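Enquirer: Structural data only, the sequence is not supplied:
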């Protein structure tokens, strides 16, 4: 057989970056054996192919590839010096990978299998931080590895600033994604003082504790398919940002105080879907002016609130298809000072299991601060702050529908929290509450297909409470509630349809109290009474109220007790009130002419 001689242009291999090579022509001649010993097989294939197609083609292909993959490259943090051994500090390597990625127009920064210890890291535009399934980003337990983000101003008043320290942060960035399926572990217990007044193991605490992810004035920020564990402060805190999406997250933070899950401040176009949040503090706080927010298909549990609204103008928000269990701090809580407005919100298809609260809307001046007394502590006879009639707090157009569950009177400690917390007496015997003071407005609030079983245990002393503090604030600050089902004062446009209130143990409180309520429609309401109580319901200065199809489920002395001369235009149309010894009772100048019976 005759061998065909092939002339090959000599080349030298030059490394450009991981997984890529370039071929450079050399003027010197070398043998085939020498050449083959200096190149890899892929390079041989490229060179032979180029020889067949021509010298021009050999140069054009690599050059085009180097340009066309900008924004789509993968930057493995190990290539930048990360060790991933759980001991070495990998902050600089991770930051270098992010910096290179954003400089090249974006792409993916890959954290592969391993445990990578880091301190404060900045996320930047057009970067996807992917934490592989076998990877864990471990927040350093050394407080010196974190720093304040000076570009993010502190939020809150002078006595309670929220801090601007973080494990990961982004400022004025666009198109940022943090994704799993790996884990971010904040080692938050290292930032909690074992003995009050002493430094925590990390050396920093209070408002210098790092959030896991802190976002400020960003657009198109996504966190998905990730486990976020043991944060030192809030797990995800988003401030003044737009188009924010949280999906498929598992958040477990119960190792420190103020362990919020999500904390949004004046964020717009936000979606939270398919998440499980087990937190110590607010599971999904919405402070400031949050707009266009949807939360769906999630599970929440916390020692405090799940959906908490505080300040600003929040509107156009829906919550649906969620389970809220072991929520010992009121699942849905609104608190608004003068100037606050909450409007156009819907809460639907919710299961509540073992909660306190369960819904609290409190609008108006808060209690004046008392030196040495925390804002979450109950004060004896609290004095309200000055009201501002020209700028009232407003709640309107809020609906609650398809909500079923149980409300407990004995909230225990969270089963998997690493430290204990105390309870206020007002947290034990709670109810749905709508309370407006200081000229504030609550109007057009509806409850449709709401079935709740309350723990009961209300005493005659609880039921006798007629004058509650004229303050807005935490749901327990009004003290043990005088009703076991619904208490409303200074409200209008209240609708109840197919609502059922029951108690697990005997309760001497009315199921429903209206105090200065007007324009209310109550249809198909089923409630339990108590033979030793005064009445099933109690009205003071109620006007334009219509009952239709009401049922009293257990014996009681009276269905409705009217108190005072200001009640008027109350109609009771049909229903089954036969288990009440009397339909009406009158007290403190109330008159029979204020009620019309249509049996």
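Expert: Cool, the structure landed. Note that the structure is a prediction, hence the values are computed from the model and not measured.
Enquirer: can we go C-alpha only for contacts and neighbour counts from here?
Expert: Will do.
Enquirer: Mind jotting down where the helices sit in this protein?
Expert: Secondary structure of the chain (DSSP state H): helices located at 32-36, 41-53, 55-68, 91-103, 460-463.
Enquirer: next, the one to line up against it:
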């Protein structure tokens, strides 16, 4: 492989002299010879927008820092989403459009100079439990990486730090491998996400660490193809929002609504030291299907809920969550809209230790969902609404204290067609024994087997709604020694 040194083309690594032109000359000279390695030795290189070409391997030596210029004149607006009905544009540092066989690797670093592109808020506070953003964005800020319509992409070993917005935005890219990458962004910066993967396919992310002030990894299908066939494994997270947001719709520049698909996503063997949620699935004008999450350890002090699933004119199907050990202030929330479809959701072999903290919708989310940030305020317990089928198998929920004055059921479900609870353990929260362990409103078919209740309660299952008399309830082998009444029905709406 031929090697081209950016210094030989005039790049100065003092962090002061602009190096954009020298970098682009080096890349273009390498591409003109059919590709090869563009080498960046130790130093601080001030760059604006540079474009990678096909079969270019950009290698950052240890000690090499690519410093984002703060001069607007050093950037180009990169037009993206032009093949959709929702075109937009954004400035970027390292860009690749319609190329193949590109690599960014090495032990060097991209530094986005984040605070140069922000304005500090007044009175934002410093509480680790707050999800408030401490800065306003200025009128422009560059993506550290911005790729569209690329194939065979490798990003390996590098660190991306102090991003002013996303660390990386990849759109309609195929065969992407991200390995051993470190994202180190401000936890209280605006939109300081890790990687956004928009309509990408055949993606692997492994052995990487994410510190972000927004979603660490976002997956959507708002480009020209479905987002599918992704594996994320052996990663660690520290974020003030979600480790994963998987969604259709939602993006603010979308004016033409298109029904899109995200499918075949596997997330495994990950550890979380802080987050407001592990995974947020939001299907707006689209479908999310075939998502597997397994082998997760999770600690959350920020208000939120580990698992949040929501539809708005969309569908969520075939979701499997298993082998999770979580310390948080909520269990999971699954809410649809009337007429939507949420089905075949399974949570299994998991333990939740919940320390409730007062939050806006701790007891239930309003029916009229007008935004997608409800996961921050989602209920403490297992909360389900407008769901076709969901099951919990070998799941334990333990409340660590009774500090809040409110009381609530272990599980609350409204407008649910099929619910299965198999070997679930837990109890209602608070000192009011009259609160049922399970509260069901307008329920269809319910199976509860091998359940163990940890605290005394007057009622095990309370059925309400005008369909209560038609609920098909099957109870077998449950441990109800602390329960006075097994089932109580109220046929009123």
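Expert: Okay, I see it. Since the model is a prediction, treat every value here as computed from it, not as a measurement.
Enquirer: Do you know the score for how well these two fit?
Expert: The TM-score (TM-score structural alignment, normalised by the length of structure 2) is 0.87; 454 aligned residues with a Cα RMSD of 2.4 Å.
Enquirer: returning to what we had before: highest mean neighbour count out of the helices of structure 1?
Expert: Most buried of the helices of structure 1, by mean neighbour count (mean count of other Cα atoms under 10 Å): helix 91-103, with a mean of 21.
Enquirer: Tell me which of the helices of structure 1 lies nearest to residue 567 of structure 1.
Expert: helix 460-463 (19.7 Å; Cα to Cα).
Enquirer: Can you spell out which helices and strands pack onto that closest one?
Expert: Helices and strands touching helix 460-463 of structure 1, by 3 or more Cα pairs under 8 Å, 6 or more residues apart in numbering; DSSP states H and E: there are none.
Enquirer: hang on, the earlier thing: make TSV out of the helices of structure 1 and add distance to residue 585 of structure 1.
Expert: TSV is the format used below for the helices of structure 1 (distance: least, Cα to Cα, whole Å):
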stretch	distance to residue 585 of structure 1
helix 32-36	104
helix 41-53	94
helix 55-68	82
helix 91-103	72
helix 460-463	16
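Enquirer: Mind checking those for the one nearest to residue 115 of structure 1?
Expert: Of those, nearest to residue 115 of structure 1 by Cα to Cα is helix 91-103, at 12.2 Å.
Enquirer: Provide the aligned range in structure 2 for the closest one.
Expert: Using TM-score structural alignment, helix 91-103 of structure 1 corresponds to residues 20-32 of structure 2.
Enquirer: can you give me how far that stretch is from the chain middle?
Expert: The chain centre lies 36 Å from the centre of stretch 20-32 of structure 2; the measure is Cα atoms, centre = their mean, to the nearest Å.
Enquirer: Quick check: it compared with structure 1, mean distance?
Expert: Compared with structure 1 after the fit, stretch 20-32 of structure 2 shows a mean deviation of 0.7 Å (mean Cα distance after the TM-score superposition for structure 1).
Enquirer: got the contact list for that stretch?
Expert: For stretch 20-32 of structure 2, the external contacting residues (Cα atoms under 8 Å, 6 or more residues apart in numbering) are 2-7, 9-11, 36-38, 46-56, 74.
Enquirer: same thing but 7 Å
Expert: The contact list for stretch 20-32 of structure 2 (Cα atoms under 7 Å, 6 or more residues apart in numbering) reads 4, 6, 9-11, 36, 38, 47-54, 56.
Enquirer: likewise stretch 105-120 of structure 2?
Expert: 58-68, 70, 134-138, 141, 144, 155-164.
Enquirer: Let's see that with 6 Å instead.
Expert: 59-68, 135-138, 141, 155-164 (Cα atoms under 6 Å, 6 or more residues apart in numbering).
Enquirer: Drop anything exposed from the contacts of stretch 20-32 of structure 2.
Expert: 4, 6, 9, 11, 36, 38, 47-54, 56 (16 or more other Cα atoms under 10 Å).
Enquirer: Mind checking which of those are in strands?
Expert: Among those, DSSP state E puts 4, 36, 38, 47, 50-51, 56 in strands.
Enquirer: could those residues go into a markdown table alongside distance to residue 151 of structure 2?
Expert: As requested, those are exported to a markdown table (distance: Cα to Cα, whole Å):
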| residue | distance to residue 151 of structure 2 |
| --- | --- |
| 4 | 23 |
| 36 | 17 |
| 38 | 19 |
| 47 | 24 |
| 50 | 18 |
| 51 | 15 |
| 56 | 12 |
